[in-house]
Every structure is written in C-alpha cells, then in structure tokens.
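J.: Structure for this input, please:
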Amino acid sequence: MKAVGLVVEYNPFHNGHQYHLHTSKNETNADVVIAVMSGSFLQRGEPALVSKWTRTEMALRGGADLVFELPYVYCTQHAEHFAYGAILLLEAAGCDTFCFGSEQGKIEPFLSLYQLIKEKKAEYDQYVVKYISEGNSYPKASSLAFYELVSDVLDLPDLTKPNNILGFQYVKAALDHSFRIKPCTIRRIHSDYHDQELPDQPIASATSIRKALMRQQDLESTSSYLPSESFLLLRSYGEFHDWEKYWPLLKYKIMSSSTDELEAIYEAEEGIQYRMKENVLEASSFNEFVSKVKTKRYTWTRIQRLCVHILNHVKKEQMKSAMNQNSYLRILGMTEKGRKYLNLNKKKIELPLISRISSVQHLGLELDISSAFIHSLALDFPSQKKLRKREFQPPIFL
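T.: Model prediction:
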C-alpha cells in the first residue's frame, strides 16, 4: 500500500485542510494518508484549541487513515527541529512521500533552494550572524540572509511566507538525513496563513476560524468553513483552550520562580527571564504580558514557546535527555484501512509502535502525557478527569 504523509496541527480541521489532504492523496496516487499531528501544545507556542483526541477524530472523519502524535519534544520547537521530528516519523512509518501546502506550489524551487544554500552555507551563516548581531531575531536574520544569497535568482520560494518556511525545513530534513521519503507540495488556495477575519469564500485560515470560535457567540459563523463533522465535534466540545485560560497558572509559575529557576527552563536565553519577572505583575492578561516582554529580538512566537515550557516546567536538561532518546510512533487513531496498512508494514516500521500506554519508561512520552494533563486544566474537573483517563486508553478507531 502506497502512503503519503502529512505534517499537521488541525487546529481545527477545516475545509482548507480537507482540500490539502484529498489533493495530496490524489497527486501522489496514495492508498493511505498518514498524518503526524502535534499534541496538546503547538509549534507557535500555543495550547491547541481542543484536545488531540478531538482533533484526531476530525482528521479521521476528514480522510486520514492513520494519525500519529508528534511528541512534545518536536511539536513545541522552532521550525527546523519541528520539521525534523515530523519527517523522521513519516519516514519511520514507511511513507513514500510527504506533501505540504505552500505559497510556492511547486517542489522544484524548494530543491533548488536547498542546493543553493548547501553550496553557500558558510556565506549564509555569516549573514545570519551579522543580522543577529544587529539585533534581529533568528527567523528575521535567516530571512535577511536568504535574500542576500538569492536576490538575483528567480523562482525560488519566498522564505518570508510561513508555509514556505516550514516546507523548506521539511525538504531540508529529508535531504540532510538521506531519508527515502520524497517531498512534494501543493499550492495553498484562497486564505493566507495569518488572515484574521473570515472571508467570503469557504476556505479560511485556521487563525480566523479560531478568532471567531473564541467569540462564543460566533460559533455558528464558522460552520461554512469547516467539514460538518468538525463543526459538530467543536460544538459538542464545550470550552475552548486559549492562553488566557492558563494565564493565572503561568503568572504564578513566573512569580514563584527565581530568575535562576527560570533560566533553567528550556529556551530561556539571553536574560529573557529578567524581562518576564519585571513585567509579570504589570500585565492583566497573557496578551498584554507578551506585548510587554516582546522586543525586536524576543519575538512573540519565541516568548510563547518559552511560556509553554514554563507552564509545563520543562527544563533544558530534561528536554536534552528526551531528544537524545530514540523516538516512537504513538498511534492516536486509525481507520480500517489504516489498521490494514499497519498489519502489512509493522515489521518494516523502524521505531517503536505504541498503541496503548501501560507504563511510561520514556522521557518523551512522559512529556506528552504531562503536557496533556496540563492542557486539560482549562476545562471543568469532570472533563479534566476524562481527558487524563483518555491518555491510557486505546487509539480512536473508525
């Protein structure tokens, strides 16, 4: 059975995701679609809108055949580590190709860019160092370095575009590690990644859908942008998760920690803990807090990711140890076709396959479970209890 792999967050699963899923399957002539999906917290340093189990069911009802969890050690990282973890899992699962959405829409320019940067790596790195020394964040410095190299080269992916950035990192991960899996891409249609408002046509950005959903009275306004199954699952979920619901917990963690204790947290660098301590009592909300801490160098996303690690109390040494362990494929859900694929290929799968957790003996899994528990704290106690129990039950089967 031929498999195409997708790297996803599905926060939530909307019409654009369904288009990407079905088009990827058709373009690659795949028999099954395998999704590697972020768990409870996401790459831009945000809590997922709903639990990973609800998002898994959305994915399966939307056409995915297998959903694996992208572990915490990868899904809460900057683009390069995030991409490596995701492609590593799709490679291990035996996918023939991975397919990502991009503003570029053609794979050849990504391959050309990879080769160009590889050939000029020393020059590229020098530009990155130069722009960081001028006070730019790493993402901004990387973008400026990119333009120094390719200013006179046509038809290369624009690395200021978020999907192109991730797409290039997926391609880089596969080629740097000589994986068998082959890259492909399809063009994003209609909505832009960062669009804030719902459009007139049926494909909207996840950002605009989340913004409308967080205004509870606008729940119905999102129905035309979501597959009916996704909308029904959202409507029955109850309270949605966003940073403001965790703000009192985060505020307590920062206030009760010394600057040395905060410095030990993963991604706490360059004295950012001092800015956090200085501003935590001056902010009435999470958004106001990040606005006060943010600078040219400390980007919003970087601060959010650090806040995720503070909330989950993930230290540098703990993350380093977890990343040094072999990874694993934890199954969140599957269809009958997905189960058939596993039965045919399980002897070839290169990483431990986990369908049910009985005893945890892996630092990465411990982080996945503890972060799921903390993610549940935004809900009422019966819902928290239900989600904690769900962590130790079998995958969803449709």
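J.: CA atoms for contacts and neighbours, from now on please.
T.: Noted.
J.: and stretch 320-338, which residues are buried?
T.: Buried residues in stretch 320-338, counted by 16 or more other Cα atoms under 10 Å: 322-323, 327-335, 337-338.
J.: Mark which of those residues are part of helices, please.
T.: Ala322, Met323, Lys337, Gly338 (DSSP state H).
J.: any idea how far Ser230 is from the third one?
T.: Distance, Lys337 to Ser230, by Cα to Cα, to the nearest Å: 21 Å.
J.: Spatially nearest residue to the residue nearest the centre of the chain (excluding sequence neighbours)?
T.: Nearest to the mean C-alpha position of the chain, counting by Cα atoms, centre = their mean, stands Gln43 at 3.9 Å. Among residues not flanking Gln43 along the chain, Thr76 sits closest, at 4.6 Å (Cα to Cα, 6 or more residues apart in numbering).
J.: right, and Asp192 touches Ile203 too?
T.: No: contact between Asp192 and Ile203 fails when scored by Cα atoms under 8 Å: they sit 9.8 Å apart.
J.: How about residues contacting stretch 302-315?
T.: Applying Cα atoms under 8 Å, 6 or more residues apart in numbering, the external contacts of stretch 302-315 come out as 41, 43-47, 76-77, 249-250, 253-254, 262, 264-268, 290, 293-294, 370-371, 374.
J.: Redo the ones in helices among the buried residues of stretch 320-338 as TSV? Include distance to Leu166.
T.: TSV is the format used below for those (distance: Cα to Cα, whole Å):
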residue	distance to Leu166
Ala322	23
Met323	20
Lys337	29
Gly338	26
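J.: Please provide the structure for the following sequence as well, for comparison with the first:
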Amino acid sequence: MKITGIIAEYNPFHNGHIHHINKTKEITGCDLLICTMSGHFVQRGEPAITTKWERAKTAVENGVDLVLELPFVYAAQSAAYFAKGAVDVLKLAGVDSICFGSESNNLEILEQLAELDVNLSDAMKGGLSPVQAYEILYGSLNANDILALNYIRALQGSGIRPYSIQRTNHYHELDTSKQIASATAIRYAIKNQLDIKHATCMEITDPIFLEDYYRYFQTVLLTMDSSALPSYFMMDEGIENLLIKHARLPEFEDFISAVTSRRYTRSKIQRTMLHLMMQTKKADIDNLPPLNYLRVLACNEKGRAHLKALKEQGVLIASKFTQIPEAYRTIEYKSSVLYGYPCSDEKRQQILERELKAPVIL
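T.: Here you go, the predicted structure:
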C-alpha cells in the first residue's frame, strides 16, 4: 500500500488545499493520504482562525484519510524545527512519500541545496533574519521553498520520497477575487467581512486573530520580573528589552511595526509573544522527550484501519487526550487554554472540553 504524507495548517482550509490533495493523489498514486497539521497555533506565531477540530474535519471531508496533530512545540517554531517535527510525525505514521507545495517546483535544485553543508546560525550572527540568511546561503527563496528545503533535509536517510507541486499563488498575496486565493488573502477577507465563499468551503463565524491577545500579552510582559524573562523560550539576545520598550503602545500593529527589523521578522516576534503568553520555559523544551506518539484529530475508516495497523506495530496512538505523553500533554492543554482566551465564556468552555474528547471520525 502506498502511503503519502502532507504537511499543512489549513488556516483556513481552502480551494488551494483541495488542489494540493488532488494533485498529490494524482502524482503519487497513493492508497492512503495522511496529513500532519498545526493545532490551535500556527508557524507564524498566530492563532489559527478557527479550531483544529473544524479544520481537521474539513480536511477529511475533502480527501484526507487521517489528520494527525503537529505538537505545539514544533508548530510554533522556525521553519527547520517545524519541518523536523512534521516529518517525524509522518515517519511514525509510516508514510513512504510526502508531497509539498513549492514556488519554484524544482525538486532537483531543492535537493541539491539541501545537501549543502551550511550553518544558518553563522549566517545570522551579523544581524540577519533567517530569511535574509537563507538568501545569502541559497539565493532568493520564497516561504514554501524554504519549508520544502527543510522538509527534504528532515527526510534525509529515511527512505521517504519527496514530491513537489507548483504553488498556484504567492504566500502573502492579498487578491481575494480568485477561486484559489492564498490563506493570507482569505484571512484578510474574513477580518474585513468580505465575501470569500468562492475560495473556501469553511464557514467561519467567530474568527480569532493574534491582536485579540495583545492586552493579555502586555499584561504578562509588563507585570513579570524582567530578570526572569531570559529563562523563557525564544527570549534571547536581549529581545525582552525591545519588547518591554514598546509594549505600552496601545495598538497591536503599532507595536509590531516598532519591534520588527532586519534581525527580528514579524513571525519571529509573534512566536516570541506566543511562547511568553504560554509561559514556555527553555527548560520545558530542553527536557521534552523525543516525539514518539501520534495524536489523532480526525480520520475516516481507511485512516482508522491504518491506525489499528500502526498500533499493532507498537506505535503509540493517542486517540484519547490522556494517552499523550505527559510533557507534551501539559503543553497542549495550555495551548487550548490560551487559544480560548479571547472567546466568549461558552466557546472557551467548549474549546477546553473538546480538547479532552475523542477524534472526529467520518
């Protein structure tokens, strides 16, 4: 049986994702399609616009057989760690290939670049952002090519074959008129109450945005002992002083504009904000055991049968929340608590209760 994996955030699920699913099946000829998906928070350090359960259910309704959660500690990190976590999940899930979107769609070149022995950290020592460092090391790369490069690196030695498909639009494109619009454009349209039904099958009635957390972030940052901040994850190089300096600005976008620079991209700042609100300590990350479980968000009968086979092979399947290893379980529950912060009392309670329930089975 051919089993292919895809890595996604579905923030939100849209027509471009349907195209990706269909092309993946066409290119790989797979019998089973597995997706590892970010949970309530995504790689750019933002809350997903709607819950992971709604997004996972929609993915299965549109051709995915099994959706597995990418743990928070990988989902809200830079491209290299995001890719490593996602690939590790798919390795555990027994895939023999993965298929990702790419702006260049030149797998040969991406594989050659992935073979280069380079050090991103060294390239960043002069004050460059990760994206600028990638440009120096590899030439100009767009967001999905950077992820693709890291997927290929994470696959090295695994025997899992990579495939790529042509991305149909630019990652940050804001044109909402097309049938296939970017997730950025769709979130923009939803935020500004524009009609976007032609581009997504999801009906999002109560969207969540990072700015909804800004008051909470200000409160945490400005009431915390500043000498303790360096012990928190991503609080490096004195970035806490920069954040404190501008955290009294009343508007979220003014704050973001004030703290972003060549060194600190918007995504880096947002991830740092997120981990502070989560109160993620560096020691929490350092002491995490290796990723050795699969947390199921949604599946159909084919996916369910595969899970049974994996379980018989000794893979830890977390169909129940209590089956997640404790260190990861603690973090995942905290992420649901934080995710529900800006919601109504009723929705916040629903989010917390849903976290403890079984997967969506279709």
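J.: With both chains overlaid, what TM-score comes out?
T.: The TM-score (TM-score structural alignment, normalised by the length of the second structure) is 0.96; 362 aligned residues with a Cα RMSD of 1.7 Å.
J.: circling back to that earlier point, need the counterpart of the residue nearest to the centre of the first structure in the second structure.
T.: Using TM-score structural alignment as the criterion, Gln43 of the first structure maps onto Gln43 of the second structure.
J.: do Leu329 of the first structure as well
T.: Aligned partner of Leu329 of the first structure by TM-score structural alignment: Leu294.
J.: Surely that match touches Gly314?
T.: No: counting by Cα under 8 Å, Leu294 of the second structure sits too far from Gly314 to count as a contact (11.6 Å).
J.: Helices of the stretch 101-250 of the first structure, residue ranges please.
T.: Under the criterion DSSP state H, counting those that start in this stretch, the stretch 101-250 of the first structure contains helices at 108-119, 121-133, 138-150, 162-176, 206-214, 228-237, 243-256.
J.: For Ile396 of the first structure, which of the ones you listed is the nearest?
T.: Nearest to Ile396 of the first structure among these is helix 228-237; the distance by Cα to Cα comes to 14.2 Å.
J.: Run the angle between the closest one and helix 206-214 for me.
T.: Interaxial angle of helix 228-237 of the first structure relative to helix 206-214 (axes from the mean of the first three to the mean of the last three Cα atoms, to 10 degrees): 40 degrees.
J.: Return the residue of the first structure aligned against Arg354 of the second structure.
T.: By TM-score structural alignment, Arg354 of the second structure lines up with Arg390.
J.: Repeat that for Ile285 of the second structure.
T.: Match for Ile285 of the second structure (TM-score structural alignment): Met319.
J.: Please report how far its match lies from Ser223 of the first structure.
T.: 39 Å.
J.: One more: Gln18 of the first structure?
T.: Gln18 of the first structure is 14 Å from Ser223 of the first structure, by Cα to Cα.
J.: State the number of residues packed around the match of Arg354 of the second structure.
T.: For Arg390 of the first structure, the tally of surrounding residues (other Cα atoms under 10 Å) stands at 13.
J.: Can I take it that the residue nearest to the centre of the first structure is in a helix?
T.: No: going by DSSP: H, G, I helix; E, B strand; the rest coil, the assignment for Gln43 of the first structure is coil, not a helix.
J.: Nearest residue to Pro47 of the first structure in space, please, no chain neighbours.
T.: Per Cα to Cα, 6+ apart, closest to Pro47 of the first structure is Phe41, 4.5 Å.
J.: Verify the stated contact: that neighbour with Gln77.
T.: No: assessed by Cα under 8 Å, Phe41 of the first structure is found out of contact with Gln77, at 10.2 Å.
J.: Which one's more surrounded, those two?
T.: Phe41 (26 against 20).
J.: Strands along the stretch 201-350 of the second structure, start to end?
T.: Counting by DSSP state E, counting those that start in this stretch, the stretch 201-350 of the second structure has strands at residues 293-299, 316-318.
J.: In JSON lines: those, plus distance to Ile324 of the second structure.
T.: Output for the strands of the stretch 201-350 of the second structure, formatted as JSON lines (distance: least, Cα to Cα, whole Å):
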{"stretch": "strand 293-299", "distance to Ile324 of the second structure": "7"}
{"stretch": "strand 316-318", "distance to Ile324 of the second structure": "5"}
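J.: OK, contacts around Val7 of the first structure?
T.: Contacts of Val7 of the first structure (Cα under 8 Å, 6+ apart): Ala35, Val36, Met37, Ala86, Ile87, Phe98, Phe100.
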